[in-house]
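J.: Mind folding the following:
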Amino acid sequence: MKFIDLLRTAIGNTFRSKARTILTVIAIFIGSFTLTLTSGIGTGVNDYIDKTVAAFGNENALFVQKVSEQSAPGSSEQDGPTEYNPDETNVQLGFGSVSGLTDSDIDKIEKIDGVGSVDPMYMVTPKYLEAPGGKKFKLSLGSPPEADGLQLESGEAPERGKDEILLPASWVEPLGLGSNQDAVGKTVKIALGNAVDQDRTFTVKVSGVAQASLAGSSDNPIPSAGLNKKLYDYQVSGSPRKVPNSYFTATATVDDMSKVGAIKSQLSDEDMLGRTVEDQLGMFRAVINGIVWILNSFAIIALLAAGFGIVNTLLMSVQERTREIGLMKALGMSGGKVFGLFSLEAIFIGFLGSAIGAGVAVAAGSILSGVLSNGLLSSLPGLSLFLFNPVNIALIILSVMFIAFLAGTIPAMRAARQDPITALRYE
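T.: The predicted structure is shown next:
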């Protein structure tokens, strides 16, 4: 009896008891369906995270902040007040203040081996943004390095030396700029006060329109590095004495990312903290992967339960076909081929349940992903909540078939050990 004959016979025998087979297939279907869906969620979210990495800057960027013993309300683990340091500068934020980087700190960062350029983040607080029609809007500016690599609806990122700004897609219509494409090249005004509260407006050109992102980096208009510096210089002008520069953070470009560990260590020695893009997204990625693994554990439990169903189905099949097994062995079929026949039945049941489960999961996930992308997740263009990798789906199906094979070994071995004379006498 050739392999193809064994396979054909095994498939035919699987449907002898349709009710038992269908119930076992349903149990496998549930596990396979869940595994495929959770795998799709993990792949889809992680793929979007990878795309969003660019919203924080380029992959060689290291974001540096000053380490503060008491940075913001509720953030300190130290009991009691922190001793005043006259050399320490502070940056005021909406929730309090944090220790800022000084020009001396910027010089120290630039001197670290492996660090290329260093761009400090100037904290600019404009009064408002004026649309072409004269309507005014509250304005908070993003950081120029965030514009590098953002996914754009139209136009391009602001050029470093030009008075340009990148607008979020959600700002285009309220500002009366027409479509995303029409907005590119138009001008808006930014009003800013200096140290003695003298207001001045700066006319800037819209360089492009950015998509929304998981990072949230494109929620605010982002100026070019040159414009940001120009606004900051005016903001601190007019004071009778020179105000020391203070920066919330700085973006350092690392020439060789293999040296990033040593660079972080040197920054730590100088009471500074360096974080890469992966560091910033690592916790979010870990949470998503943790949720996926929890859901996968339930699917695996369902598959193990289905394995016992396969054992039960085939044991009953062996008992019902005892005389048939005896006849096959009496006619010369070896114990190995009898084992193979029942093992193939188990594998086919596993294939049937896993293939149907994976297929339905892909169809359901694709439909649901499309619905969510046009509805609840429409503010995050480019996010496919379910993204199915053919390799992962194939691995799920093969894994389920292997579990089914292991479950089928007990009844298959029992069938292979049947004595033909005793089996033929079985009533």
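J.: rest of the way, CA atoms for contacts and neighbours
T.: Noted.
J.: Does anything pack onto the longest helix along the chain? Which helices or strands?
T.: When every helix of the chain is counted residue by residue (DSSP state H), the longest turns out to be helix 277-320. Helix 277-320 is packed against helix 18-52, helix 335-373, helix 390-416, with contacts defined by 3 or more CA pairs under 8 Å, 6 or more residues apart in numbering; DSSP states H and E.
J.: Which of those helices sits closest to residue 154?
T.: Distances from residue 154 to each of the helices and strands packed on helix 277-320 were compared by CA to CA, and the smallest falls on helix 18-52, at 17.2 Å.
J.: And the next helix or strand past that closest one?
T.: Next helix or strand after helix 18-52 toward the C-terminus (DSSP states H and E): strand 61-66.
J.: Could you list the buried residues of that next one?
T.: If you call a residue buried by 16 or more other CA atoms under 10 Å, then strand 61-66 has these buried ones: 61, 62, 63, 64, 65, 66.
J.: Those residues: which two are farthest apart?
T.: In terms of CA to CA, the buried residues of strand 61-66 reach their longest pairwise distance at 61 and 66, which sit 16.5 Å apart.
J.: thought residue 202 was touching residue 189?
T.: Yes: here residue 202 lies in contact with residue 189, judged by CA atoms under 8 Å, at a distance of 5.4 Å.
J.: Comparing the two, which residue is more hemmed in?
T.: Taking other CA atoms under 10 Å, residue 202 and residue 189 do not tie; residue 189 has more neighbours (18 against 15).
J.: can you list contacts of the helix or strand containing that one?
T.: Using DSSP H and E, residue 189 falls within strand 187-193. Contact with strand 187-193 is made by 125-132, 199-206, 231, 234-235, as judged by CA atoms under 8 Å, 6 or more residues apart in numbering.
J.: returning to what we had before: can you redo the helices and strands packed on helix 277-320 as CSV with distance to residue 174 and mean neighbour count?
T.: Output for the helices and strands packed on helix 277-320, formatted as CSV (distance: least, CA to CA, whole Å; neighbours: other CA atoms under 10 Å):
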stretch, distance to residue 174, mean neighbour count
helix 18-52, 25, 21
helix 335-373, 23, 21
helix 390-416, 43, 20
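J.: Would you do the same for the sequence below? I want to compare the two.
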Amino acid sequence: MRSVDVARTALGNTFRSKLRTALTVVAIVIGSFTLTLTSGLGAGVNKYVDNVVAGFGGSSQMFVMSTGASDAEPTDGPAEYDPEAAASTGGMFGPGSGGGVLTDSDIETIEQIENVSAVDPMVFVSPDYLETPDGSQYDMDLDVPANALGLELEAGEAPGEDGMELSIPSDWLSIFDTEDAEEVLGETVSIGISDVTGQQSTVEAEIVGVSEEALSGIGATPMPSRELNQELNDLSMEGYQGQAENAFAMAVLDVDDIEANEQGVKDALLEEDLLGLTVEDQIGAVQGVIDAVAWVLSGFGLIALLAASFGIVNTLLMSVQERTREIGLMKALGMSSGKVFGLFSMEAVVIGILGSVIGVVLGLGAGLAGNAWLTGEGGPLGAVAGLTLFAVDPLAILGITALIVFIAFLAGTLPAARAAKKDPIEALRYE
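T.: Model (predicted):
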């Protein structure tokens, strides 16, 4: 009997007892479905995390900030501007700014650290207010332009390098008396900023984008173009006498051979009360938790597959028992023990393929449908910009299918070996 004939015969024999085979396949489907779903969830959320931090730079970069920096509490939309309150919050770098920033001397110190090849400081500016076309004024903080690549946009585009451009969060649409993000694109607003003497200046900027807040916090505050950011910084520095230092929110370092020198650079920064973080530092903890949860859920799928493997063993053992005389006849007609073993092993593989394919298809369908419902417009998680809960990983799908088929093959070896060892004369006498 040729191999093709063995495969054809195995396929036909699999459905001799339809109910028994169907129940075994269902057990495999459950395990395959669970593994596909958990694999897609892990891939989807990790993909989202990767996209969120994509705007922070490459793997050879390190981000440095002062250990004294503090994060502002989030608010729902902008508060109306109060000139008296703003005048009382001036910092050492001018009204509206605070401590916890990098200075020129910090940048010079960083440049001297061994294995640091380049330092790109990000200018820190803190405007007093944003004034809408109707003359209303609102308190304002700015994100740094370097985060523009991480923006999730509801409308328009991210501010570029040149031009007086600005993006605003979607929850700021209310100050323009609209809910349509497209309507505010092209609007001109005025930004007020004070220098060290308390003298206020204004800069006009065009709104080019409306952002949605990501889990990282990017998009929760207005973001300027680099040119606008620099212009505001220059205005805030007017009035300084002598050796005034600039204020930088953070600095981006290029580190030579970061894999070998990462810890050394971090230690040198800590000695200067500075904190250095790589992209991996920022996403590693989050992805570690996600992967751990995915592995735990995958464990339930593996348990279901283990149970299914016993079902395969039981199904094929019963099949061997019922077909004892048939096995004897095949061997009497010259079929080798190896061919008999292959025949029953192939039946196990067929059951594994059926269960894995059905389970993978159901898992992909449920995952993609659930992702569209949960993260789509109007869904429970639709407000989280760019969120992906489920993603198709072809390699993972192939791996799951191969694993299930391999488990099915192993489960079928015991019944197949028993069938191959049967003596043809004794088998023909079996009643």
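J.: Who are the contact partners of the closest residue to residue 45 of the first structure other than its chain neighbours?
T.: What sits nearest to residue 45 of the first structure in space, not counting adjacent residues and going by CA to CA, 6 or more residues apart in numbering, is residue 385, at 6.1 Å. The neighbours of residue 385 of the first structure, taking CA under 8 Å, 6+ apart as the test, are 40, 41, 44, 45, 369, 372.
J.: Quick check: the aligned residue for residue 385 of the first structure in the second structure?
T.: Taking TM-score structural alignment, residue 385 of the first structure has residue 389 as its aligned residue in the second structure.
J.: Reduced to three states, what does its match come out as?
T.: In the three-state summary, residue 389 of the second structure is assigned as coil, counting by DSSP: H, G, I helix; E, B strand; the rest coil.
J.: circling back to that earlier point, can I get the helices and strands packed on helix 277-320 of the first structure in a markdown table including distance to residue 293 of the first structure?
T.: As requested, these are arranged in a markdown table below (distance: least, CA to CA, whole Å):
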| stretch | distance to residue 293 of the first structure |
| --- | --- |
| helix 18-52 | 8 |
| helix 335-373 | 17 |
| helix 390-416 | 14 |
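J.: nearest to residue 315 of the first structure, of those?
T.: Each of these was scored for nearness to residue 315 of the first structure using CA to CA, and the closest is helix 390-416 (5.1 Å).
J.: Give me the distance from the closest one to the chain's centre.
T.: Averaged C-alpha coordinates place helix 390-416 of the first structure at 31 Å from its chain's average position (CA atoms, centre = their mean, to the nearest Å).
J.: do the same with stretch 183-196 of the first structure
T.: Taking mean C-alpha positions (CA atoms, centre = their mean), stretch 183-196 of the first structure and its chain are 35 Å apart.
J.: That stretch: end-to-end distance?
T.: Between the opening and closing residues of stretch 183-196 of the first structure we find a distance of 34 Å, counting by CA to CA, to the nearest Å.
J.: circling back to that earlier point, quick one: name whatever helix or strand follows the longest helix of the first structure.
T.: As assigned by DSSP H and E, the chain's next helix or strand after helix 277-320 of the first structure is helix 322-330.
J.: what is the orientation angle of that following helix with helix 277-320?
T.: Between helix 322-330 of the first structure and helix 277-320, the angle formed by their directions is 90 degrees, by axes from the mean of the first three to the mean of the last three CA atoms, to 10 degrees.
J.: top strand in the second structure by residue count?
T.: In terms of residue count, the longest strand belonging to the second structure (DSSP state E) is strand 200-212.
J.: The helix or strand just after that strand: average distance to aligned residues in the first structure?
T.: Using DSSP H and E, the next helix or strand after strand 200-212 of the second structure towards the C-terminus is strand 223-224. When the first structure is overlaid, strand 223-224 of the second structure sits 1.5 Å from its aligned residues on average, using mean CA distance after the TM-score superposition for the first structure.
J.: so what's the closest residue to residue 38 of the first structure other than its chain neighbours up against?
T.: The shortest distance from residue 38 of the first structure to any residue that is not its chain neighbour, by CA to CA, 6+ apart, is 5.7 Å, and that residue is residue 292. Residues in contact with residue 292 of the first structure, defined by CA under 8 Å, 6+ apart, are 38, 39, 41, 42.
J.: again, 10 Å this time
T.: Going by CA atoms under 10 Å, 6 or more residues apart in numbering, residue 292 of the first structure touches 35, 37, 38, 39, 40, 41, 42, 43, 286.
J.: Same check on residue 173 of the second structure?
T.: With CA under 10 Å, 6+ apart as the criterion, the residues that contact residue 173 of the second structure are 77, 179, 180, 181, 183, 184, 210.
J.: Most neighbours among these, please name it.
T.: Greatest neighbour count in the contacts of residue 173 of the second structure, by other CA under 10 Å, goes to residue 210: 29 neighbours.
J.: how close does that residue sit to residue 144 of the second structure?
T.: The spacing between residue 210 of the second structure and residue 144 of the second structure, counted by CA to CA, is 16 Å.
J.: Equivalent analysis for residue 60 of the second structure, please.
T.: When CA to CA is applied, the distance between residue 60 of the second structure and residue 144 of the second structure equals 20 Å.
J.: ditto for residue 418 of the second structure
T.: Separation of residue 418 of the second structure from residue 144 of the second structure (CA to CA) stands at 71 Å.
J.: Could you do residue 368 of the second structure as well?
T.: Residue 368 of the second structure is 35 Å from residue 144 of the second structure, by CA to CA.
J.: do residue 65 of the second structure as well
T.: For residue 65 of the second structure, the distance to residue 144 of the second structure (CA to CA) stands at 13 Å.
J.: where exactly do the strands run in the stretch 101-250 of the second structure?
T.: Applying DSSP state E, counting those that start in this stretch to the stretch 101-250 of the second structure gives strands spanning 116-123, 129-131, 137-139, 152-156, 165-169, 188-194, 200-212, 223-224, 248-255.
J.: separation between the residue nearest to residue 384 of the second structure when sequence neighbours are not counted and residue 190 of the second structure?
T.: Of all residues not flanking residue 384 of the second structure in the chain, residue 214 sits nearest, at 6.0 Å (CA to CA, 6+ apart). From residue 214 of the second structure across to residue 190 of the second structure, the span is 26 Å (CA to CA).
J.: cool, residue 107 of the second structure as well?
T.: Here the criterion is CA to CA. By it, residue 107 of the second structure lies 31 Å from residue 190 of the second structure.
J.: What of residue 395 of the second structure?
T.: The gap separating residue 395 of the second structure from residue 190 of the second structure is 52 Å, by CA to CA.
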